[in-house]
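Participant: Task: produce atomic coordinates for the following.
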Amino acid sequence: MKRNGPSPRRQGGALPRKTTPARQFAVTEPTELLLFLLDKLAGQGRNSVKSILAHGQVSVDDRVETKYNHPLKPGQIVSISKDKKTTAPGLIGLRILHEDDDVIVVYKDAGLLSIATEQETELTAYRQLTAHVRLKNEKNRIFVLHRLDRETSGVMMFAKSERVQQKMQDNWSEVVKERSYVALVEGLVKKSQGTITSWLKESSTLKMYSSQNSNDGQHAVTHYKVLKASRAYSLLEVNLETGRKNQIRVHMQDIGHPVVGDKKYGAKSKSIGRLGLHARVLSFEHPTTGQLMRFESPIPKPFLSQFAEDSAKH
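Facilitator: You can find the predicted model right below:
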């Protein structure tokens, strides 16, 4: 991964600091950990005690414990440290590339929803990152800046305040300097590069489609360049001038080369077991420092392996 700008906060291990002796309490009767702490730390509020637990400052017999309902037995020793030890909870299908006071940049795996819909209540990038920022303060939140489709992998970011969200979204085309994807599409794309322009509309079945009539929908512009090509597949670098829902997927169908695995938009091939779309580069001007930040992720190996397989067949 390449990155410029402010260095990311450490995601692993405790930050070095002076340690102070832990307070210790002996357990004299069966109870649960949170109840025990509320009793022993009577001067602190419930949220404060929960925060101490969440930050890994509580140990039972020298083993860090964060569960509120962890059972305690007589004879055990509960230690409370002033030093925060835990990192963020384990993230599933998600990796933090950079985090500061204003933004959080992540790599999302294919298969993970960015944000839940009304019908979806499963694990999402948004939900996991909300839990992550609330480790520091229960009132912390994250705010949506853009989305990646469930089956699209790659780099995306969220704001950490409504102010930053508004500032970046109001000036999105100026703030975002580069937003490029790689798309594995069906067939041989003969033009080495091109631009696709249309007006995108959404059908009653929630499927996007192109209208050639001016001002009939949302204006969408996609630029592409062929990186690799064979008779069966083409690997394209795709740059978005506009960021509309399903824009790349619709435009690839429009030129007769649907994205691999994209049955919704005309694909017949399922050769890589996922959608052949990956958000490779995200570059933007930091909303506070003004510094240019750039994050690049490698092209997924299954995208490249298709060309070796295809050449072996011919």
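Participant: hey, let's count contacts and neighbours off CA atoms from now on
Facilitator: Noted.
Participant: which stretches of the stretch 1-150 of the chain form strands?
Facilitator: Here the stretch 1-150 of the chain has its strands, by DSSP state E, counting those that start in this stretch, at 23-26, 31-32, 58-60, 63-64, 71-72, 77-80, 94-99, 103-108, 143-144.
Participant: Quick one, which of the ones you listed gets closest to Glu122.
Facilitator: strand 94-99 (14.5 Å; Cα to Cα).
Participant: From Leu112, how far out is the residue nearest to Thr288 when sequence neighbours are not counted?
Facilitator: In this structure, Thr288 finds its nearest non-sequential neighbour in Asp102, 7.6 Å apart by Cα to Cα, 6 or more residues apart in numbering. Noted for Asp102: a distance of 23 Å to Leu112, by Cα to Cα, to the nearest Å.
Participant: What is the neighbour count of Glu174?
Facilitator: 11 (other Cα atoms under 10 Å).
Participant: Tell me if it really is in a helix.
Facilitator: Yes. Assessed with DSSP: H, G, I helix; E, B strand; the rest coil, Glu174 lies in a helix.
Participant: Would you mind measuring from it to Ala110?
Facilitator: Glu174 is 28 Å from Ala110, by Cα to Cα.
Participant: can you check Thr288 too?
Facilitator: On the measure of Cα to Cα, Thr288 and Ala110 end up 31 Å apart.
Participant: neighbour-wise, which of these two wins?
Facilitator: Ala110 (20 against 11).
Participant: Quick check, Ile115 in contact with Glu122.
Facilitator: No. Applying Cα atoms under 8 Å, one finds Ile115 not in contact with Glu122, separated by 9.5 Å.
Participant: Neighbour count: the two, which is higher?
Facilitator: The neighbour comparison of Ile115 against Glu122 (other Cα under 10 Å) goes to Ile115, with 20 against 11.
Participant: how about this one, so we can line them up?
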Amino acid sequence: MKQLDKENLYNILFIDNHLLVVNKSADFLTQGEEGTINLQDILKNDLKKKFQKKSVFLHALYRLDKPVSGILVFLRSQKALSRMNEDMRNKKINKKYLAVCENIFLEKEKVLENFLIHGSFKAKIVQKESANAKKAILKYKVLKEKNNLSLIEIDLITGRYHQIRAQLSNISHPVLGDKKYGSKKDFKKIALECVEISLIHPTLKEEKVFKIDSTLKF
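Facilitator: Next comes the predicted model:
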């Protein structure tokens, strides 16, 4: 599979009339306020040029945090937006991440379940009864360990703001390089990537699986 050119913001993995799947590099917003540099606006401009149109429909199915790289799905039609949002609500879309975390996990495989609130600049784990708290669930599995670091695979069950970063930090395993959530070690970015997504195509009604090779060296 063609790998992401480090000089580029994105690499197209799949495109048709309803879906656009890309591999996003780190340090760019998925979406943003008007005037900000973000991938969705850049893709819109590139699609307008490619298809010689004055306007195009494009909406991110989910977001990746600015410092996170990996697979992003954009919807190119209102029909796709409606159907895929319903699939997201019904948890029919599966995402896998890889992360390098600090410290060695005592439990090599576990489901983490917490309640999060969306703060101004980071997520915070709170008690269930807290106002605006939302349930956050993920499953992790340790793949490799060395030098007091752990490579883990993550199945993201819910998709909350900064969920993976906050939940791993809460159990004393912050993502490598994620200073916002307690990492003490330097890294060129935060060591977290979305490496696989499986979904049902909104019109073809067949399963599509998209994968990338991780850039995390371990």
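Participant: can I get the strands of the stretch 1-150 of the first structure in TSV with distance to Met168 of the first structure and mean neighbour count?
Facilitator: Shown next, in TSV, are the strands of the stretch 1-150 of the first structure (distance: least, Cα to Cα, whole Å; neighbours: other Cα atoms under 10 Å):
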stretch	distance to Met168 of the first structure	mean neighbour count
strand 23-26	45	14
strand 31-32	45	15
strand 58-60	39	22
strand 63-64	40	14
strand 71-72	47	16
strand 77-80	41	20
strand 94-99	16	20
strand 103-108	10	22
strand 143-144	11	18
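Participant: mind checking which of the ones you listed is nearest Leu236 of the first structure?
Facilitator: Nearest of those (Cα to Cα): strand 103-108, 20.1 Å.
Participant: Please work out which residues of the second structure line up with the closest one.
Facilitator: The aligned range for strand 103-108 of the first structure in the second structure is 19-24, by TM-score structural alignment.
Participant: before we move on, what about stretch 39-46 of the first structure?
Facilitator: So stretch 39-46 of the first structure sits over no part of the second structure, by TM-score structural alignment.
Participant: Kindly list the longest helix within the first structure.
Facilitator: The longest helix of the first structure (DSSP state H) is helix 301-313.
Participant: contact partners of it?
Facilitator: Leu184, Lys228, Ala229, Ser230, Arg231, Ala232, Tyr233, Leu235, Ser271, Ile272, Gly276 (Cα atoms under 8 Å, 6 or more residues apart in numbering).
Participant: ok, of those, which one's closest to Thr195 of the first structure?
Facilitator: Leu235 (15.6 Å).
Participant: OK, contacts around the aligned residue in the second structure for the closest one?
Facilitator: Under the alignment by TM-score structural alignment, Leu235 of the first structure pairs with Leu151 in the second structure. For Leu151 of the second structure, the contact set (Cα under 8 Å, 6+ apart) comprises Leu98, Ala99, Val100, Cys101, Val142, Leu143, Lys144, Glu145, Phe218.
Participant: Excluding chain neighbours, what is closest to the equivalent of the fifth one over in the first structure?
Facilitator: When the first structure is aligned by TM-score structural alignment, Val142 of the second structure is paired with Val226. By the measure of Cα to Cα, 6+ apart, the closest residue to Val226 of the first structure outside its immediate chain neighbours is Leu236, 4.5 Å from it.
Participant: hang on, isn't that neighbour packed against Ser180?
Facilitator: No. Here Leu236 of the first structure does not reach Ser180: they are 10.2 Å apart, not a contact under Cα under 8 Å.
Participant: Just to check, Leu39 of the second structure is in contact with Gln31?
Facilitator: Yes. Counting by Cα under 8 Å, Gln31 is a contact partner of Leu39 of the second structure at 6.3 Å.
Participant: before we move on, the earlier item: next, format the strands of the stretch 1-150 of the first structure as CSV and append distance to Glu202 of the first structure.
Facilitator: Shown next, in CSV, are these (distance: least, Cα to Cα, whole Å):
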stretch, distance to Glu202 of the first structure
strand 23-26, 61
strand 31-32, 53
strand 58-60, 52
strand 63-64, 51
strand 71-72, 53
strand 77-80, 56
strand 94-99, 29
strand 103-108, 26
strand 143-144, 21
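Participant: ok, back up a step: what packs against the helix or strand containing the match of Val142 of the second structure?
Facilitator: Following DSSP states H and E, one finds Val226 of the first structure within strand 218-229. For strand 218-229 of the first structure, the packing partners by 3 or more Cα pairs under 8 Å, 6 or more residues apart in numbering; DSSP states H and E come out as strand 193-202, strand 233-240, helix 247-254.
Participant: Any idea how far stretch 39-55 of the second structure is from the middle of the chain?
Facilitator: Its chain's C-alpha centre lies 23 Å from the corresponding centre of stretch 39-55 of the second structure when counted by Cα atoms, centre = their mean, to the nearest Å.
Participant: list the buried ones in it?
Facilitator: Neighbour-count burial for stretch 39-55 of the second structure, counted by 16 or more other Cα atoms under 10 Å, picks out Leu39, Gln40, Asp41, Leu43, Lys44, Leu47.
Participant: Quick one: residues contacting the equivalent of Arg76 of the second structure over in the first structure.
Facilitator: Using TM-score structural alignment to pair residues, one finds that Arg76 of the second structure aligns to Lys160 in the first structure. Applying Cα under 8 Å, 6+ apart to Lys160 of the first structure gives the contacts Asp101, Asp102, Val103, Ile104, Asn140, Arg141, Ile142, Phe143.
Participant: Would you confirm that the last one contacts Ala159?
Facilitator: The one in question is Phe143 of the first structure. Yes. If you go by Cα under 8 Å, Phe143 of the first structure and Ala159 touch, sitting 4.9 Å apart.
Participant: thinking again about what came up before, in TSV: the contacts of helix 301-313 of the first structure, plus distance to Arg147 of the first structure.
Facilitator: Below are the contacts of helix 301-313 of the first structure laid out as TSV (distance: Cα to Cα, whole Å):
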residue	distance to Arg147 of the first structure
Leu184	20
Lys228	27
Ala229	28
Ser230	31
Arg231	32
Ala232	30
Tyr233	26
Leu235	22
Ser271	25
Ile272	22
Gly276	17
